[in-house]
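Peer 1: just to be clear, the model below is a prediction. Sequence and coordinates:
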Amino acid sequence: MTIQRTISPVDQSVYVERPLADGAAIQATLDRARAAQAAWRQVPLVERIAVVGRFIDAVLAHKPEIAEEITWQMGRPIAQSPGELGGFAERARYMMDVAPEALADLRFDDKPGFTRFIRKLPVGVVFVIAPWNYPYLTAVNAVVPSILAGNAVILKHSAQTPLTAERFAQAFKEAGLPEGVFQYLHTGHADALGIIRAGQVNHVSFTGSVAGGHEIARAAGETFISTTLELGGKDPGYVRPDADIRHAVENLGDGAFFNSGQCCCGIERLYVHEAVYDAFIDGLVSFAAGYRLGNPTLPEVNIGPMAKARSADFVRDQVADAVAKGARALVDAKSFPMDERGSAYIAPQVLAGVDHNMSVMRDESFGPVVGVMKVKSDEEAIALMNDSPYGLTAAIWTSDPEAAERIGDRIETGTVFMNRCDYLDPALAWTGVKDTGRGVSLSRLAYDHLTRPKSFHLRTRI
């Protein structure tokens, strides 16, 4: 029996141990899912919605315990962990609200003597592979709309946050979801790919690395199953000369450093107009220096460790590489005593004098560091923002909405923000371009990826 161990970044202790599912357990899970889905798809939508509503309530009933689990599993400060469940509920309830319209038949009444419509049928079994950085928010994006659409779901959560999958299962059980409609698997990488290659699931929703996305795409390519892939990011922000600098500093600083920078749509690179560059840099450095790095179980701490020490060292290496190439590290890491090589605890850092020859401006950091470049015009900022293999979100700080829309229309990205960042609105399509992936989660459009169209062409008069 192979044991999966979750090492807490708080103190490097073993926080969770779980046996990995063997081949027989995996097959039994797949068989139960297919059998359960055949019955679940026949359940009226209003009843499915009611079950999901009870599921949300069941999760929220355990909010304090879940928040503590999040902190111990992946390191987010306990003062911030409960907030994830608010976003979890917002997204789930939005998908409930739009389900009747999004899943309704598309009817065409322009031909007398014919009844014609397109019905949206569930795809079948959805395999959700979820990451650790926002364990509830990322999983709910796929799990809830899949269940509402009449699919069965098998959730493989990250080995860093396995308790999330178990919490989902318990809450669905309390909500009265029929057995087998939602299940989870603690399983390794190779077995997850094997499930996809076997063609016994009908859709895969994956959030993770670009390399992982390529592996899943190749495995899915051996069958005819569909995929939704949310992969890497290097999200930019642009501060125009007409921006509210105080607000830009606070919002972009939070977007870069919240959750120790471990956010899919966190701010990783900044372009600031030369007219406001100095004021912005001074403000951002002061903002970063004000963080309290420490044990995330303490209520006064507002930035905890990264999930893994090796990830923190990767960020340290990016900073060192940038400095060696001429950049300036503006935050004194020595003022954060817990920040030392080999530790998951790392101070927030602001880099000036950066350029796109540096890894920190090209490669995903997924940590609390941001490089800031001075630009002379919108044109220069647009060219630099597009100079990336990624495209999830981009943020523009300006007092001119028309300029934001004009600039945003030219940025190669899935979402454009004005005067905000690092946020996901469930009413809008969550999608990316280039190496960030493909497909859509959330919004009405998400249901198009979790259903298949079936056309009815009925001649009623002969």
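Peer 2: Everything's here; your move.
Peer 1: hey, let's count contacts and neighbours off CA atoms from now on
Peer 2: Noted.
Peer 1: now do the strands in the stretch 301-450 of the chain.
Peer 2: With DSSP state E, counting those that start in this stretch, the ranges of strands along the stretch 301-450 of the chain come out as 328-329, 349-352, 369-375, 393-397, 415-418, 437-438.
Peer 1: can you give me the neighbour number for the residue nearest to P77 when sequence neighbours are not counted?
Peer 2: Using CA to CA, 6 or more residues apart in numbering and skipping residues adjacent in sequence, the residue nearest P77 is P296, 4.0 Å away. P296: 26 surrounding residues under other CA atoms under 10 Å.
Peer 1: do S13 as well
Peer 2: A count of nearby residues for S13, using other CA under 10 Å, gives 12.
Peer 1: returning to that earlier point: wait, the residue nearest to P77 sits on A307?
Peer 2: No. Between P296 and A307 there is no contact under CA atoms under 8 Å: 11.6 Å.
Peer 1: what touches both of these two?
Peer 2: Residues touching both P296 and A307 (CA atoms under 8 Å, 6 or more residues apart in numbering): G75.
Peer 1: gap between stretch 261-278 and the chain center?
Peer 2: With CA atoms, centre = their mean, to the nearest Å as the basis, stretch 261-278 stands 19 Å off its chain's centre.
Peer 1: quick one: end-to-end distance for it.
Peer 2: Using CA to CA, to the nearest Å, one end of stretch 261-278 lies 23 Å from the other.
Peer 1: which residues are contacting that stretch?
Peer 2: With CA under 8 Å, 6+ apart as the test, stretch 261-278 has contacts from 133-134, 232-241, 245, 252, 255-257, 280, 306, 361, 364-377, 381, 392-393, 421-423.
Peer 1: and those residues, which of them are buried?
Peer 2: 133-134, 232-241, 245, 252, 255-257, 280, 306, 361, 364-375, 381, 392-393, 421-422 (16 or more other CA atoms under 10 Å).
Peer 1: alongside the first one, take a look at this:
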Amino acid sequence: MSLYAVTNPATGELVKDYPTATGEAVEAALSSVAAASLTWRCAPIDDRVRLLRRVAELYTARRDQLAAIITREMGKPISQAGLEVDIAVSIYNYYADNGPGFLADEELDVVAGGTAVVRKEGLGALLGIMPWNYPYYQVARFAAPNLMNGNSILLKHAPQCPESALAMEQIFRDAGAPEGAYVNIFATTEQVAVIIADDRIQGVSLTGSEGAGAAVAEIAGRHLKKVVLELGGSDPYLVLDSADPEYAARQAVLGRFGNAGQACNAAKRFIVEQGVYEEFLKYFTTAVSAISVGDPSDPRTFMGPLSSVAAVNGLADQVDDAISKGATAVLGGARLDGPGAWYPPTVLVGVTPDMRAYSEELFGPVAVVHRVDSEDEAIAMANASTYGLGAAIQSADPVQAERIARRLQAGMVTVNEASGTAAELPFGGVKRSGIGRELGRYGMDEFVNRKLIRVAPPRPDSAGTAG
């Protein structure tokens, strides 16, 4: 079987496999994106705007088809799959609307006289390595700002997502992208290493696991390539005594169990002050027990299967380890029978530092609920992680929420809502959650040359010499 294949996680059925790239195909792809970068970098801004606008229009026109593809590929419920297409559309439109302003020259005050401006120009051909959990959204937040910058894109998608990868490449082709501006490649891990090392590639953006990020960064570092890494997370969700426990629980369900919990910025560790702990846990478990798990193609389904049997096996091992060492599964806690990649919504309490579930990322529908005695203890537990992607705070006291937000070691903090995303909001983390930012104006600033253009003042002896 090929490395790149569509295996329906709801049934375990192999739908179709796709051949990996040959060495000749890799060379052709590199040549194509390198050539395109020379011309696309010089293309008028209006041409870039038109391309992104047309891409957004085609995503909208093909919404149902695109949603069905990722439901089949990685089990995303069809209603959430459609919303993912909508988010991708908003990102392409956002950069079409705002990209020209973000690229405007910045005039500098020069003490010695004359003029100086900083001009943003694309670096050239970039490699994007994208994950399976949000096949369209992740690509959009990399491709949209960088095509607006004048960079060209070589896109290596996850092996589980060949159909959506080809559908996106076709959209760019149909939108009139210049030859080589956006190229899909079904590359192996070994070929990816070769591509990163190639002088024609100027930078690499990866969204994926901590291990994959470290491997890519090591190769890129040896070859002095710029990287943006969006890696794992074990995001804390703090519920303070001042919070409304019922509202906090409803938000917690959305923050933990959307996309079957398979999101780097999903709430994963629920840290609850003792004054509202019992109420929060009651409301939370009641809401989690009501989650509809079933056929992801049914619009009424909130949670489908995990992305693969391998994902189920890994998650089950983490949960089994916790239970064997004394944790309690208030809900769920054992894999579901039958074919496919099914695991139930699970709530664990009594998780302690000797358990894998305490410190490891749980990439699936498992919530760990902790009880703490104070605000300081909540903050200390939240920060006691190697990850630092997102964090959420539930508090009715805005002064308290601001105080806690300042102390949390995270790239993103939300107050009184579950972590989310929007085209205009920067996305990224600290510590082992990654390097760099995507989305918003910051997403335009990673892979650019901030070129200084300095014009000296006229020489004093040049005045009046003409004529």
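Peer 2: It's in. In this text, all values refer to a predicted model and were calculated from it rather than measured experimentally.
Peer 1: and the residue nearest to P77 of structure 1, helix, strand or coil?
Peer 2: What DSSP: H, G, I helix; E, B strand; the rest coil gives for P296 of structure 1 is coil.
Peer 1: please tell me how far the residue nearest to I153 of structure 2 when sequence neighbours are not counted sits from A165 of structure 2.
Peer 2: Spatially, and ignoring its direct neighbours in sequence, I153 of structure 2 is nearest to Y182 (4.7 Å; CA to CA, 6+ apart). Look at Y182 of structure 2 and A165 of structure 2: by CA to CA, they are 11 Å apart.
Peer 1: who has more neighbours, those two?
Peer 2: Neighbours were counted for Y182 of structure 2 and for A165 using other CA under 10 Å; Y182 has more, 26 against 23.
Peer 1: list the contacts for the corresponding residue of structure 1 for the more buried one?
Peer 2: In structure 1, the residue paired with Y182 of structure 2 is F182, using TM-score structural alignment. By CA under 8 Å, 6+ apart, the contact list for F182 of structure 1 reads 33, 147, 152-155, 169, 172.
Peer 1: let's see 10 Å
Peer 2: With contact set as CA atoms under 10 Å, 6 or more residues apart in numbering, F182 of structure 1 has these partners: 29, 32-33, 36-37, 125-126, 143, 146-147, 151-155, 165, 168-169, 172-173.
Peer 1: quick one: contacts for the residue nearest to P77 of structure 1?
Peer 2: Going by CA under 10 Å, 6+ apart, P296 of structure 1 touches 9-10, 68, 71-72, 74-81, 302-305.
Peer 1: quick one: V15 of structure 2 is in a helix?
Peer 2: No. Counting by three-state DSSP, V15 of structure 2 is not found in a helix; it is strand.
Peer 1: can you tell me what it aligns to in structure 1?
Peer 2: Aligning on TM-score structural alignment places V15 of structure 2 opposite Y15 in structure 1.
Peer 1: and the gap between A219 of structure 1 and A190 of structure 1?
Peer 2: From A219 of structure 1 over to A190 of structure 1 (counting by CA to CA), the distance is 11 Å.
Peer 1: do the same with F127 of structure 1
Peer 2: 15 Å.
Peer 1: again, but for R76 of structure 1
Peer 2: 29 Å.
Peer 1: repeat that for W132 of structure 1.
Peer 2: 19 Å.
Peer 1: between these two, which one's more packed in?
Peer 2: Between W132 of structure 1 and A190, counting by other CA under 10 Å, W132 is the more crowded of the two (23 against 8).
Peer 1: wait, isn't that one in contact with T164?
Peer 2: Yes. The pair W132 of structure 1 / T164 is scored as a contact, 9.1 Å apart, by CA atoms under 10 Å.
Peer 1: overlap in contacts of those two?
Peer 2: Residues touching both W132 of structure 1 and T164 by CA under 10 Å, 6+ apart: 70, 73, 139, 157-158.
Peer 1: burial of A456 of structure 2, as a residue count?
Peer 2: Using other CA under 10 Å, A456 of structure 2 is surrounded by 12 other residues.
Peer 1: who's in contact with the equivalent of it over in structure 1?
Peer 2: For A456 of structure 2, the aligned position in structure 1 is R459, judged by TM-score structural alignment. Going by CA under 10 Å, 6+ apart, R459 of structure 1 touches 111-116.
Peer 1: and these, which of them are buried?
Peer 2: Neighbour counting by 16+ other CA under 10 Å classes 114-116 among those as buried.
Peer 1: out of the residues you listed, flag the one nearest to T2 of structure 1.
Peer 2: Checking the buried ones among the contacts of R459 of structure 1 against T2 of structure 1 with CA to CA, the nearest one is R116 at 53.7 Å.
Peer 1: the helix or strand that contains that closest one vs structure 2, average offset?
Peer 2: Taking DSSP states H and E as the criterion, R116 of structure 1 maps to strand 114-122. Its aligned residues in structure 2 lie a mean 1.1 Å from strand 114-122 of structure 1 after superposition (mean CA distance after the TM-score superposition for structure 1).
Peer 1: who's in contact with that strand?
Peer 2: 37-38, 40-41, 102-110, 146-152, 202, 447-462.
Peer 1: just how off-centre is the next helix or strand after that strand within its chain?
Peer 2: Beyond strand 114-122 of structure 1 on the C-terminal side, the first helix or strand identified by DSSP H and E is strand 125-130. Mean-position distance between strand 125-130 of structure 1 and its chain equals 14 Å (CA atoms, centre = their mean).
Peer 1: same question, stretch 206-223 of structure 1
Peer 2: Mean C-alpha position of stretch 206-223 of structure 1 versus that of the full chain (CA atoms, centre = their mean) differs by 16 Å.
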